[in-house]
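Asks: 3D model of this:
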Amino acid sequence: MNPLTDTDASTDFPRLLQQHRGVLMKVAGTYAWHPDDRDDLVQEIATQLWRAWPDYDPARPFSTWMYRIALNVAISHVRSRTRGMQPEAWHEDHHDLADPRAHDHEGRQHVDLLYRFIQAQPPLDRALLLLYLEDHSYREMADVLGLSETNVATKIGRLKQRLRQEL
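Replies: All right, here's what the predicted structure looks like:
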């Protein structure tokens, strides 16, 4: 049961959603590369957050709860959209996500390789990479993804090793 009153709940949700809008954009940008798909995914995540809002426990961090729902929606989105699709097809729109700070050719190549690596990973590994690149602790990643800290550490270690091998 949400201890917030109905009035508080109706005003807190939009404020918290706006305050953490960056989470929505990062998750959607990691799982959908075409601008229209990203917009649709952001909308779907926001809808699912609103539906789940009555079950939110304000004693826990909003961002952890939000990440968990956003990543679950995004992973479902990827699974439904990529059935039967070849991994190469996932890359066609990665160029509009490239880091604008990478002006030099070599820097741009590194960014492109990183995006290709991320896009080629299974959805759970993409979620781990997103959280890791945002400097979340293993404990936070475990809370968001419903994994043990040991499992997170193991998976991150394996992802780092694969990244070193591919780049």
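Asks: Please make it C-alpha for all contacts and neighbour counts, starting now.
Replies: Fine.
Asks: Pull up the gap between the residue most central in space within the chain and residue 70, please.
Replies: Nearest to the mean C-alpha position of the chain, by Cα atoms, centre = their mean, lies residue 27 at 2.9 Å. For residue 27, the distance to residue 70 equals 7 Å [Cα to Cα, to the nearest Å].
Asks: Give me the next element, helix or strand, following the lengthiest helix in the chain.
Replies: Using DSSP state H to define each element, the chain has its longest helix at helix 62-82. Heading C-terminal from helix 62-82, the first helix or strand you meet, by DSSP states H and E, is helix 105-120.
Asks: Could you count how many residues lie near residue 67?
Replies: By other Cα atoms under 10 Å, the residues close to residue 67 number 23.
Asks: what's the nearest residue to it once chain neighbours are set aside in contact with, if anything?
Replies: The shortest distance from residue 67 to any non-neighbouring residue, by Cα to Cα, 6 or more residues apart in numbering, is to residue 144 (6.1 Å). Contacts for residue 144 (Cα atoms under 8 Å, 6 or more residues apart in numbering) come out as 64, 65, 67, 68.
Asks: To compare against the first, here's the next sequence to fold:
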Amino acid sequence: MKSNQKEFLKILSAYQGIIHKVNQIYFKSKIDKEDNFQEVVYQLWRSFPSLQNKEKPASWIYAVAINTSISKIRQDSRIEFCDASDSALDMEMATPNEQQEQNENYQRLINALYKLNEIDKSIMLLYMEDYSYEEIAEIVGMSSSNIGMKIHRLKNRLQKQLKK
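Replies: Predicted coordinates for the structure are as follows:
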């Protein structure tokens, strides 16, 4: 196997969780998630030769995964979302009651995020992953001051929705 392929597979193996997180936010059915995963991997492979910093590929993977997902949604003219039981995001070990409460809170957050438009979903996903405003701005193609303002407004909006 060529070294380029080995390097790509190593990066994909280490960072495939990012693709699953993006799929979690944008797609409901397992089939759509699997289809989108394959499409994202294909797009990553196509753009791999142009990857500048192969030591820190997470931002690149987020950008490709988000853009590919949004393109698929627009192409299909429909948006679906997943149940909490399909979650690829791990929750802490907890007692059964705590686990149920975490599941309920998680589902409420997912439902609130689902109501956002595609760009706002992307911004909040990256924010929750502790990306800086500058990194988010680079991935979604906005200024960092605009990202800061959007995050502030989105946090307020989500807080209001979650208090209901």
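Asks: Any chance you could compute the TM-score here?
Replies: The TM-score (TM-score structural alignment, normalised by the length of the second structure) is 0.83; 156 aligned residues with a Cα RMSD of 2.4 Å.
Asks: one step back: and the contacts of residue 144 of the first structure, which is closest to residue 38 of the first structure?
Replies: Among those, residue 67 lies closest to residue 38 of the first structure (Cα to Cα), at 16.0 Å.
Asks: Which residue in the second structure aligns with the closest one?
Replies: For residue 67 of the first structure, the aligned position in the second structure is residue 62, judged by TM-score structural alignment.
Asks: Tell me how far its match lies from residue 98 of the second structure.
Replies: For residue 62 of the second structure relative to residue 98 of the second structure (Cα to Cα), the value is 31 Å.
Asks: same check, this time on residue 134 of the second structure
Replies: Going from residue 134 of the second structure to residue 98 of the second structure by Cα to Cα gives 35 Å.
Asks: same thing with residue 76 of the second structure?
Replies: Residue 76 of the second structure is 38 Å from residue 98 of the second structure, by Cα to Cα.
Asks: Which helix runs longest in the second structure?
Replies: For the second structure, the longest helix by residue count, based on DSSP H, is helix 3-26.
Asks: can you tell me which residues contact the aligned residue in the second structure for residue 30 of the first structure?
Replies: By TM-score structural alignment, residue 30 of the first structure lines up with residue 25 in the second structure. Applying Cα under 8 Å, 6+ apart, we find residue 25 of the second structure in contact with 81, 82, 110, 113, 114, 121.
Asks: Mind picking the two most distant members of these?
Replies: So, the contacts of residue 25 of the second structure by Cα to Cα: farthest apart are 82 and 121, at 14.2 Å.
Asks: quick one on the thing from earlier: for the contacts of residue 144 of the first structure, which entry has the maximal number of neighbours?
Replies: Greatest neighbour count in the contacts of residue 144 of the first structure, by other Cα under 10 Å, goes to residue 67: 23 neighbours.
Asks: So that residue is in contact with residue 23, correct?
Replies: Yes: applying Cα atoms under 8 Å as the test, residue 67 of the first structure and residue 23 come out as touching, 7.0 Å apart.
Asks: how close does residue 53 of the second structure get to residue 83 of the second structure?
Replies: With Cα to Cα as the criterion, residue 53 of the second structure and residue 83 of the second structure are 35 Å apart.
Asks: neighbour count winner among the two?
Replies: Neighbour totals were compared for residue 53 of the second structure and residue 83, and residue 83 leads with 13 against 10 (other Cα under 10 Å).
Asks: Map that one onto the first structure.
Replies: Residue pairing (TM-score structural alignment): residue 83 of the second structure is matched to residue 94 of the first structure.
Asks: so what's the closest residue to its match other than its chain neighbours up against?
Replies: The shortest distance from residue 94 of the first structure to any non-neighbouring residue, by Cα to Cα, 6+ apart, is to residue 33 (5.7 Å). Neighbouring residues of residue 33 of the first structure by Cα under 8 Å, 6+ apart: 90, 91, 93, 94, 96, 97.
Asks: Pick out whichever of those sits closest to residue 11 of the first structure.
Replies: Among these, residue 97 lies closest to residue 11 of the first structure (Cα to Cα), at 32.7 Å.
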